[in-house]
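Visitor: Provide a 3D model corresponding to the input given below.
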Amino acid sequence: MDLYRLTATEASELFRKRELSPVELLESVIARTEATEPAINAVTEQWLDEARAAALVSEARFAGGEQVRALEGIPLMLKDEQSVAGRLLEDGCLLEQGNIADVTHPIVDRIQDAGAVIHGRTKTPEYCCSPVTHSKLWGITRNPWNPDYTPGGSSGGSGAVLAAGSTMLATGSDIGGSIRIPASFCGVVGYKPPFGRVPGMAPFNSDTYCADGPMGRSVADVAMLQNVLSGPWVGDAASLREVAAVSGAVGSLRGVRIALCINLGGYDVDPAVEANTRAVAAALTFAGATVDEVVLPWTPEQVQQTAWPHFGAVMGPFIESIVEGDPDRAAQLMPYTRAFAAKAAAGGDYVEGLVAESAFYLPFAEIMTEYDVMICPTVASTGLAADEPATDSDTVFSQLMTLPFNVIGRVPVLAVPSGIAPNGVPTGVQIVGRTYDDASVFRVGAALEQELALWTDPAWWPALQG
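Guide: Now for the predicted structure:
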């Protein structure tokens, strides 16, 4: 097996046994990035000198028998949205080209303190407001499984580098599915924590739809990173004081009750996606869980009607503040950004939206009085074109089954693969927990990962030639 295909947990164990060096592993992913990046276009910049120095420090810690940190020596790439003081922060936008951040995001500090070897940044769509990853500034990011398709967005670069083998762990953020959509299309694992579990920066730390979170190639990898990211931070009053540790350990699902909802009430789910979702349900049943099919009254139209007032109060004004009413500045924005801002501006009354969000949550909450988690597809379709304009939000959002769980943003959601569609693009499911019940979604995800034995198989990964 190529070193770049190890999971982070496998690599960490090999480090401890002195059977692998962090330096060797880093050089493997650097070589893989060099080989695949021209085709995938997922990386904004690499920090190779700093990464090699960090890998040497980790190597010395293992060699000297020193206490090792949670992510010691593990290669990791950061989503470009997460700021690092003194480094570029361009948000995929021509208007931000050359912009240098003056503060560091708290999760970056935590990742560095935990000993990870940060060696690059990953691409996003402009201002992270699209489920596809392409921009005037950075070009088109492609899916390693099928380059005609997008890896998703907005954490598309992170999903792509994980699938390609260019890193072990990556960060993402999620305001409408931006971790889970790339996890689905790229055949990796991603986690949208509940609101407040992972600290953020203003103004989005106070946005109940929004969360920074981990991405990786196994449930245990994602748990490893999530445990580093979570916990209170002095700069974020919304960050929860409770630290909810999660685990990728596999255990029995006996006594676990799982609700299966194929279409969430009104999404037009592709037959291949449905078949793979039902295979997940069968695997969970075989693993000992009780799985019942349930019905929700949601529709894509209701989801959007509920969400747009919120976007109109947060993301829309954020984009308008960048344009500053200048038509020339507005013309430099991507068409999908302009379309998003226009739709948000017409989103409706914010207070009425809050009332609608509470009403939207109720049927889910009632179901979850009887179940530990809910399973549903991540995306209703089997892929979007790499250059999909994404300007028709009604059409695009009708495929994304992620947004409902941003509307009810205090629920944890673990996204895992469910299979592969006929076009060669992976499909995925969401494991949705009750509010702030992080542990249950990881328990179910770990058992599913073992039972399906898809993405844990070395043969799972795309045959991308460097």
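Visitor: C-alpha only now, for contacts and for neighbours.
Guide: Noted.
Visitor: What segments of the stretch 101-250 of the chain are strands?
Guide: With DSSP state E, counting those that start in this stretch, the ranges of strands along the stretch 101-250 of the chain come out as 117-122, 134-135, 139-140, 169-174, 189-192, 211-216.
Visitor: Look up how far residue 331 lies from residue 136.
Guide: Separation of residue 136 from residue 331 (C-alpha to C-alpha, to the nearest Å) stands at 12 Å.
Visitor: right, and the strands of the stretch 101-250 of the chain - which one's nearest residue 309?
Guide: If you check each of the strands of the stretch 101-250 of the chain against residue 309 by C-alpha to C-alpha, strand 169-174 wins as the nearest, at 17.8 Å.
Visitor: name the helices or strands packed onto that closest one?
Guide: Judged by 3 or more C-alpha pairs under 8 Å, 6 or more residues apart in numbering; DSSP states H and E, strand 169-174 is in contact with strand 75-79, helix 156-164, strand 211-216, helix 219-229.
Visitor: Just the buried residues of stretch 281-290, please?
Guide: Residues 281-285, 287, 289-290 are the ones in stretch 281-290 that count as buried (16 or more other C-alpha atoms under 10 Å).
Visitor: this one as well, want them side by side:
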Amino acid sequence: MDIDELLWAGADAQAAALRDGSASAVELTEAVLRRIDAVDPTLNAFRTVYGDAARAAAAAAQRRIDAGERTPLLGVPVAIKDDLDVAGDFTGKGGRPQFPPAERDGPVVARLRAAGAVVIGHTRTPDRCLWPFTETLAYGATRNPWQLDHTPGGSSGGSAAAIAAGIVGVATGSDGGGSVRIPSGACGVFGMKTSRGLIDDGAGQDWHGLSVIGPLGRRVADAAALLDVIAGGPVDPAGGYRAAVDADPGPLRVALSWWTPLGKPPRIEAARRQAVLDTADRLRALGHHVEPADPPLGPRPSPQFLVRYLRGVADDVAGLPHPEWLEPRTRRIARLGGTIPDRVLARARAAEAGLHKRMSAFFGDFDVLLQPGWTTRQPRVGRYHGSGTTSTLAGVSLGIPYFPTWNVLGYPVAALPVGWDDAGLPIGVQLIGPADAERRLLSLSGQYERAHPWADRRPDPVYG
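Guide: Here you go, the predicted model:
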């Protein structure tokens, strides 16, 4: 396969090509760096690119391959969301650097390096990873490869855009209210919000348990291979996450739900509603039983999410040496969160147990829950530029009401690409499982992808 064509094959296929000798890690890394030079001035997906360090890492990885070593991502370029420490670089989280460059890699990056992955650069995020669009006053807007005047989503927008544009096959993300799933759906790539506690990132429970690290990939296998590495511990070839992608999930009981904790079901654009219904029909054709059923949660998750999110932002900002460098919206959210007393936060955390009890019965009847992703078309770049805190929060909430509940509960969720709208923008859905059901979701997603592949479709030829 031509080396530039290999960029579109995804990380798992790249790893296979490196293992069988049809490509070298050095050639692949050089191709990635050329593509960044060609398309990133337009996309703005990367804050920093580690060109020389990546070349050295690729050469070292090739020596390991030549010596017969094998890991899921040995020699494969990987992009890192700018919320994880990379030695020698600051961690910006979308804004001006608040702290000096990191002296050492964070745990997730260290696992990737140990596995021989080539760390290629830090990808863009919104300020403090707060928004479902990736735009900052400091660094401008990151753009969606499918339509440059639309957002790639956020907060892992740079990672999703880099994958959709054929720069890298896999990238890290994080998800505190949809921040892996929102950009995955916006950019037509696969993403997974992992179970709370699965991945130790060394930072404790960000946003009081809402936020977790998760993989994004061009294909399901790409994200699964990354998960095998960053979850820690030895990879079991027979029972790892990558192996689950190829496994038959067997017939599953799937609940189709239009419920959100905001009350009556939100208005969903016709194309996105139809995509959910089409996905249900496709799952039935694959042998699964799909029926309408709503999780028995009512409005309870909403106040729990808001308390933990707002207080989480306040606690994050409180530890910064220069809060005055933050964007005005960020400072206002932090001030609001700072008014939430410890006792209210404690009640919100304690109330989560009641939600788990309700969902335990639900997941006794069903294996997987199918829900929409975005309810509307991805916003245009600049849609919320200059908007105040309240208007921004209210505006974005209309498009993403199906995401935050699963952060409150800490359950795994797969963001599955299922189509495109009439403007050529991707449409995605969510597959939700109980805690630690990553393998089930990967197996189901892999089965769906084999029957209804999406990764061969590419953005406009301007991206190569």
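Visitor: hmm, back to that, so residue 136 and residue 331 of structure 1 - more neighbours on which side?
Guide: For residue 136 of structure 1 and residue 331, the more surrounded residue by other C-alpha atoms under 10 Å is residue 136, and the numbers stand at 14 against 11.
Visitor: Next up, the contacts around that one.
Guide: When contacts are counted by C-alpha atoms under 8 Å, 6 or more residues apart in numbering, residue 136 of structure 1 touches 92-94, 334.
Visitor: swap in residue 179 of structure 2?
Guide: Going by C-alpha under 8 Å, 6+ apart, residue 179 of structure 2 touches 132, 153-156, 173.
Visitor: For those residues, which entry has the maximal number of neighbours?
Guide: Across these, neighbour numbers were computed from other C-alpha under 10 Å; residue 156 holds the maximum, 37 neighbours.
Visitor: what's around the residue lying closest to residue 100 of structure 2 once chain neighbours are set aside, how many residues?
Guide: Nearest residue to residue 100 of structure 2 in three dimensions, chain neighbours excluded: residue 90, at 5.9 Å (C-alpha to C-alpha, 6 or more residues apart in numbering). Each residue near residue 90 of structure 2 was counted by other C-alpha under 10 Å, and the total is 21.
Visitor: surely residue 90 of structure 2 meets residue 103?
Guide: No: between residue 90 of structure 2 and residue 103 there is no contact, the gap being 9.2 Å when judged by C-alpha atoms under 8 Å.
Visitor: what is in contact with those two at once?
Guide: Between them, residue 90 of structure 2 and residue 103 have no joint contacts when contacts are counted by C-alpha under 8 Å, 6+ apart.
Visitor: residues contacting residue 72 of structure 2?
Guide: 12, 15, 115, 225-226, 228-229.
Visitor: out of those, who's nearest residue 358 of structure 2?
Guide: Relative to residue 358 of structure 2, and with distances defined as C-alpha to C-alpha, the nearest of the contacts of residue 72 of structure 2 is residue 228, at 30.6 Å.
Visitor: Might you report the residue contacts of that closest one?
Guide: Contacts for residue 228 of structure 2 (C-alpha under 8 Å, 6+ apart) come out as 72, 235, 240-242.
Visitor: any idea which helix is longest in structure 2?
Guide: Of all the segments of type helix in structure 2, defined by DSSP state H, the longest one is helix 342-365.
Visitor: who does that one touch, helix- and strand-wise?
Guide: Checked by 3+ C-alpha pairs under 8 Å, 6+ apart, helix 342-365 of structure 2 has helix 301-318, helix 405-409 packed alongside it.
Visitor: Name the residues that touch it?
Guide: Contacts with helix 342-365 of structure 2, where a contact means C-alpha under 8 Å, 6+ apart, come from 253, 295-297, 300-301, 303-304, 307-308, 311, 408-409, 433-434.
Visitor: could you redo the last one with a cut-off of 6 Å?
Guide: Helix 342-365 of structure 2 is contacted from outside by residue 304, using C-alpha atoms under 6 Å, 6 or more residues apart in numbering.
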